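Colleague: quick one: sequence plus predicted model below, questions after.
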Amino acid sequence: MKPIIGITMGDAAGIGPEIIVKALGYKELYETCKPLVFGDAKMLERVVPIVGSSATIHAIQDPKDAKYEFGTIDCIHLDLLPADLPFGEVNAKAGDAAFQFLAKAIEFAKEKKINSICTAPLNKEALHLGGHMYPGHTEILAKLTDTEDFSMMLTTPNLRVIHLTTHIGLIDAINSITPERTYTVVKLAHDTLKNAGFENPRVAVCGINPHAGENGLFGYGEEEEKLEPGIKKAQDEGINVTGPLPADTLFFRAGRGDFDIVVACYHDQGHAPIKVMGIEDGVNITVGLKGGIIRTSVDHGTAFDIAGKNIAGEKSMIAAINSAIELAPKF
């Protein structure tokens, strides 16, 4: 059965409406999923001629009323925006609407009316002006799903990476790694791929130090203290996990197919290989959300400077939708 992918419009004053309409102009997507936009049908109708599309916008309130036919864009229509919302400007109504689009998608995901969520970008300033004081999508998703243990996953066509730590300094990142965190992220990686249909996901964990410490030659025993107990716990539960392994060769091995996913210890250890191997096809994914909800995202912002001008490319949106299809829980 084709998964239903809920695509949230994000900030409608940005490029979200354009890249959604452009992406849904590819018939191939309709052969692998049922795309369902959460947003404002009026905005989609405005951008259809801007991007030169011939699509028809189908405003609905429930997924069961969708057509899921190429040439028709089904939209869960939340009538929250003025018809003349200006492109490229920070707007409180657009910020509030971006929150509401996502909240509705989360509600439907919890009810298993959709299989996964793919988000167009929102604007943090507009979000705050709209009364929602969150740093971004991830924190909204965590709050509305009552989730504490989650992680960032990045993917390209040939590599998947999940992180123990992300946006903190290197010293703080190493200090914050614990056996418990290692176990949690390994299990998140395993469970995410298992739910997506991988029979026996192959997980590999990077070492913290060069050569994964090389038996104490480098570092101060961080691998033995922070990584190995968590890995051992996962192995004892039957998870197919290997490591810690030297990061300088692990990503090559994963790229050629030896492993299904790599656990990176800190931001640049995981981000750099992803961006080298496919920055234009990179997708940001939130995993570990309660209920098995998967969220994928484009790897760019709202681009207010080019919004409404038919300049924005849809490649990242297509990649994000494809990742949402690949990782969509089966139910």
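Modeller: Structure's in. What do you need?
Colleague: alpha carbons only for contacts and neighbour counts from here, please
Modeller: Fine.
Colleague: and Cys206, how many neighbours does it have?
Modeller: When counting by other CA atoms under 10 Å, one arrives at 28 neighbours for Cys206.
Colleague: quick check: it vs Ile174, distance?
Modeller: Spatial separation of Cys206 from Ile174 under the definition CA to CA, to the nearest Å is 13 Å.
Colleague: between those two, which contacts overlap?
Modeller: Counting by CA atoms under 8 Å, 6 or more residues apart in numbering, the shared contacts of Cys206 and Ile174 are Cys265.
Colleague: ok, which stretches of the chain are strands?
Modeller: 4-8, 34-39, 56-60, 72-77, 116-119, 151-156, 159-163, 203-206, 241-245, 261-264, 283-287, 295-297 (DSSP state E).
Colleague: next, the one to line up against it:
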Amino acid sequence: MSPSPLPPLALTMGEPAGIGGEIAAGAWRALREGGPAFFLIDDAARLAGVPLRRIEAPEEAANCFPEALPVLHRPLPRPARPGQLDPANAPAVIAAINEAVALAKAGRAAGIVTNPIQKSALYAAGFAHPGHTEYLAEIAGTGRPPVMLLACPELRVVPVTIHEPLKQAIARLTPALIAECGRLTAAGLRQDFGIAAPRLAIAGLNPHAGEDGTIGTEDRDIVAPAVAMLRAEGIDARGPIPPDTMFTAKARPGYDVALGLYHDQALIPIKTLDMAGGVNVTLGLSIVRTSPDHGTALDIAGRGIADPGSLVAALRLAVEIAAHRRNSAR
């Protein structure tokens, strides 16, 4: 007996002054015939350019999706103006995330895809979290730290440290921190990507991975012990690998995910390879969550030139992960 179809995905509004509405419309155009189906939690009055269908429940989305973009209409406190932030709308942005998470937890959405938020606007309204990932860990976590993974067809990367000054990120690196990130990443690849024995490539910190301590001792004293810990647990971890060679076309087929020790070490390679198609995935949540790998693009909002490619990729990957999770739970 074939499994029942997955429910539609929930797409959040993101920053109303940004490109979220435009790329949602573009994603619907790209996916209307073949799916996956999704519905948008947003103010329908601010959306334009495609046929819309106001729905009362997620269950209505699949039937109308080929003809119109389904919208759970949630009015904004103030009209959104492209490129002009208004903290008064921040509560609606957060409410859309909360509603999407609740629907996914209830099984009424296969997962959530989050349009980019503008953290400065949320901070002005009292938002107390560094970003989406940390907030989702609070409302949809599993008791373990979430892991931010960026994926495109050519590469998957995980930054061990994320949004913090480089000096602070390096000071925070320990064998235990790197090993825990490796463990969580391996578990996430098994659950969400169906990779039975993930291969982890862990970047060195210094040029040439320190050259046996002659260009800094961190790789020898911090990274190598973390790799040894992971290998002792049966995880196929390799490193420290010189970061200037590990992302080449010849090297990439040798691993399933690369762990960078700080934000840019991981994100520069994937954005260079596929800026338009990269996807942000949060591993370790109780629900499926993906997001486009770009920001709100306030400078081009409202001009009709935003590329929906990363959002399309995020929607497609979200439904693939949901299917992997369902299959592994049987």
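Modeller: That came through, no problem. Given the structure is predicted, the values throughout are model-derived calculations rather than measurements.
Colleague: contacting residues around the residue most central in space within structure 2?
Modeller: Central residue of structure 2 (CA atoms, centre = their mean): Asn280, 2.3 Å from the mean position. For Asn280 of structure 2, the contact set (CA under 8 Å, 6+ apart) comprises 148-151, 290-293, 314.
Colleague: quick one: map it onto structure 1.
Modeller: When the two structures are superposed using TM-score structural alignment, Asn280 of structure 2 falls opposite Asn284 in structure 1.
Colleague: ok, now Phe38 of structure 2?
Modeller: In structure 1, Phe38 of structure 2 lands on Pro35 (TM-score structural alignment).
Colleague: for Asp74 of structure 1, see how far away the nearest residue to its match once chain neighbours are set aside is.
Modeller: In space, Pro35 of structure 1 comes closest to Ile5 once its chain neighbours are excluded; the distance is 4.9 Å by CA to CA, 6 or more residues apart in numbering. Using CA to CA, we find Ile5 of structure 1 at a distance of 11 Å from Asp74 of structure 1.
Colleague: intersection of neighbour lists for these two?
Modeller: With CA under 8 Å, 6+ apart as the test, Ile5 of structure 1 and Asp74 both reach 35-36.
Colleague: structure 2: helices as residue ranges?
Modeller: Assignment of helices within structure 2 using DSSP state H yields the ranges 20-31, 61-64, 90-105, 119-124, 132-140, 166-172, 175-193, 218, 224-232, 263-274, 309-328.
Colleague: export those helices as JSON lines, with columns for mean neighbour count and distance to Gly254 of structure 2.
Modeller: As requested, the helices of structure 2 are arranged in JSON lines below (neighbours: other CA atoms under 10 Å; distance: least, CA to CA, whole Å):
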{"stretch": "helix 20-31", "mean neighbour count": "22", "distance to Gly254 of structure 2": "32"}
{"stretch": "helix 61-64", "mean neighbour count": "18", "distance to Gly254 of structure 2": "39"}
{"stretch": "helix 90-105", "mean neighbour count": "20", "distance to Gly254 of structure 2": "35"}
{"stretch": "helix 119-124", "mean neighbour count": "17", "distance to Gly254 of structure 2": "36"}
{"stretch": "helix 132-140", "mean neighbour count": "18", "distance to Gly254 of structure 2": "28"}
{"stretch": "helix 166-172", "mean neighbour count": "12", "distance to Gly254 of structure 2": "26"}
{"stretch": "helix 175-193", "mean neighbour count": "20", "distance to Gly254 of structure 2": "15"}
{"stretch": "helix 218", "mean neighbour count": "21", "distance to Gly254 of structure 2": "24"}
{"stretch": "helix 224-232", "mean neighbour count": "19", "distance to Gly254 of structure 2": "16"}
{"stretch": "helix 263-274", "mean neighbour count": "18", "distance to Gly254 of structure 2": "16"}
{"stretch": "helix 309-328", "mean neighbour count": "21", "distance to Gly254 of structure 2": "22"}
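Colleague: any chance of TSV for these, columns distance to Arg238 of structure 2?
Modeller: Written out in TSV, the entries for the helices of structure 2 read as follows (distance: least, CA to CA, whole Å):
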stretch	distance to Arg238 of structure 2
helix 20-31	38
helix 61-64	44
helix 90-105	35
helix 119-124	35
helix 132-140	27
helix 166-172	20
helix 175-193	11
helix 218	16
helix 224-232	6
helix 263-274	16
helix 309-328	25
